[in-house]
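Asker: what follows is a predicted protein model with its sequence.
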Amino acid sequence: GKGPAARSVRLDLPHFTVIGATTRTGSLAGPLRDRFGITHRLEYYNESEISQIIARTANILGTEISEEATATLAARSRLTPRIANRLMKRVRDFADVHGDGSVSLEIATKALNLMEIDSLGLDPADRNMLQLMLDNYGNRPVGLTTIAALTGDEATTIEDYYEPFLIQLGFIEKTPRGRIVTEKAKRHLSSL
């Protein structure tokens, strides 16, 4: 039943282990969070680890790839294995059509440039968001809902997808009054 008529039911269950993962630890209720005996925070991958993942993916795909191309893909992958694997597959496709199927630094660079992924892994949407913030607000703080309105994206997409990487790069600073594009981001945008 529901409400005041609801009754607790006790079930005898065999012992079990619960393993959980979240990017929003603060959203878990304290009593639930406290029941986990071991908590561990995972760190970001580094370029060397991403390079190993790319080399493994290339091997699985049966694609030859140079160390320089692997390093370039790693640098432009947001240090995220899923993105690195996606880029590896697209670069492999490009190599099949525009080359001999092997991925050299030249082929990787041409393919990534065609996809408009810059040397730090920013794509057109990242650069557009930063540029819109600069063009409309300059050095003033911009709220999340305002950024969402400027870009046409959902606020949660900006907060969960774009912001973490841009903050990690030091391109956006979060303040109590909103987000600010940093000087480092301005230098990067002007160098493109």
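Answerer: Done, it's in.

Asker: going forward, measure contacts between C-alpha atoms and count neighbours the same way
Answerer: OK.

Asker: okay, now residue 129: neighbour count?
Answerer: By other C-alpha atoms under 10 Å, 20 other residues sit near residue 129.

Asker: what's near enough to touch it?
Answerer: When contacts are counted by C-alpha atoms under 8 Å, 6 or more residues apart in numbering, residue 129 touches 147, 150-151.

Asker: now the element after the longest helix seen in the chain, going C-ward?
Answerer: When the chain is parsed with DSSP state H, its longest helix is helix 81-98. Heading C-terminal from helix 81-98, the first helix or strand you meet, by DSSP states H and E, is helix 105-114.

Asker: try it against this one:
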Amino acid sequence: MTEPEPDLAESETLSAFAQTGDRDVETTLRPRKLDDFVGQPRVREQLQLVLESARRRGVPPDHVLLSGPPGLGKTSMSMIIAAELDAAIRITSGPALERAGDLAAMLSNLAEGDVLFIDEIHRIARPAEEMLYLAMEDFRVDVVVGKGPGATSIPLEIAPFTLVGATTRSGALTGPLRDRFGFTGHMEFYSADELAQVLRRSATILGIPLEADGEAEIARRSRGTPRIANRLLRRVRDYAEVRSDGRVSLDVARAALEVYDVDELGLDRLDRAVLSALVKSFHGGPVGVATLAVAVGEESTTVEEVCEPYLVRAGMLARTPRGRVATPAAWEHLGLRPPTEVPWEAGRFDQGNPGLFG
């Protein structure tokens, strides 16, 4: 059984997961070559060697696994791989491959050298995954015809291809599947300077007058994620066109981001609600994520998948065996004085209300 993705509201501006309005714009903004891809220098260098070596030998490159948080460019990188190989690309996702027959039909239609991209490959159904093992290693699939004692297995040769898998949860991949990838690249969060380059390129493509200080302000609040940076750029553009002269300056960027509830550290309404509930209602924790989600009126998966990763990276929230706790930085960000003694650092998790550990 595969786990569901978090149920995200469309208004969550700082969610790194793709929303309906992002997809058409992202298609326009995607780089076409490795040289145009901003950030991820280590992965780009490694991939360039893999692809160039395969081109010189005249064979498809090893299968590629791209892992990392959502919004960092895994899909864009897969399309670049196909473009660099001058090959066609077929795109699907793990949840869409529920039966082995679905995968067999897709594999049988691949031409030699094609690229098959499977997004969220950790969510692929087990029958399709087991068929994929043989396809990745021997470029062959076994199609079962009939049912019961009369069923027969027919081997079907498929053209040599390159599989590019993307996952936000590399730990959820089974060992046999992970071992069949010849190259694994982990996508890291972007620095503010790298995000500024992304914004500069996007503003040029979209025709947005973007000043350097406005660019830096948006980049600083984008949580290290290009998808969020591009989304904030479009929201700031809307503000600039309606309430200003259309240019995105520092003052315009700050005013626009205030309207959209994005604060100085890149926290939005939901992030602050989580911290506020944790600090004010539960005295800094520890508290279980289910209880915390009820307190802010959201689903547990939304709090865990959307809010927590950035709050942990920002040093405002910590996960402990007994639940979530607020760090002194969280108290200070809310304008409150942190407690003089931090219970979880002293190992005294049992001083809270045991009913909070849901």
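Answerer: It's in. This one's a predicted model, so the numbers in the text were calculated from it and none came from an experiment.

Asker: quick one: TM-score?
Answerer: The TM-score (TM-score structural alignment, normalised by the length of structure 1) is 0.92; 191 aligned residues with a C-alpha RMSD of 1.8 Å.

Asker: quick revisit: can I get the contacts of residue 129 of structure 1 in CSV with neighbour count and distance to residue 115 of structure 1?
Answerer: Formatted as CSV, the contacts of residue 129 of structure 1 follow (neighbours: other C-alpha atoms under 10 Å; distance: C-alpha to C-alpha, whole Å):
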residue, neighbour count, distance to residue 115 of structure 1
147, 20, 24
150, 14, 23
151, 18, 19
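
Asker: looking at those residues, which is nearest residue 6 of structure 1?
Answerer: residue 147 (45.5 Å; C-alpha to C-alpha).

Asker: quick check, that closest one in contact with residue 133.
Answerer: Yes: using C-alpha atoms under 8 Å, residue 147 of structure 1 is in contact with residue 133, at 7.1 Å.

Asker: what's the mean deviation for the longest helix of structure 1 versus structure 2?
Answerer: Helix 81-98 of structure 1, aligned to structure 2 and superposed, deviates on average by 1.1 Å (mean C-alpha distance after the TM-score superposition for structure 1).

Asker: in structure 2, what residues pair with that helix?
Answerer: The alignment of helix 81-98 of structure 1 onto structure 2 (TM-score structural alignment) spans residues 226-243.

Asker: by neighbour count, which bits of that stretch are buried? Give me those.
Answerer: Buried residues in stretch 226-243 of structure 2, counted by 16 or more other C-alpha atoms under 10 Å: 226-237, 239-240.

Asker: stretch 296-315 of structure 2 too?
Answerer: Residues of stretch 296-315 of structure 2 classed as buried: 296, 298-303, 305-308, 310-311 (neighbour count, 16+ other C-alpha under 10 Å).

Asker: same check on stretch 50-60 of structure 1?
Answerer: Buried, per 16+ other C-alpha under 10 Å, within stretch 50-60 of structure 1: 50-51, 53-55, 57-58.

Asker: doesn't residue 92 of structure 2 lie inside a helix?
Answerer: No: using DSSP: H, G, I helix; E, B strand; the rest coil, the secondary structure at residue 92 of structure 2 is strand, not a helix.

Asker: does it touch residue 115 like I think?
Answerer: No: using C-alpha under 8 Å, residue 92 of structure 2 is not in contact with residue 115, being 11.2 Å away.

Asker: sweet, I'm off.
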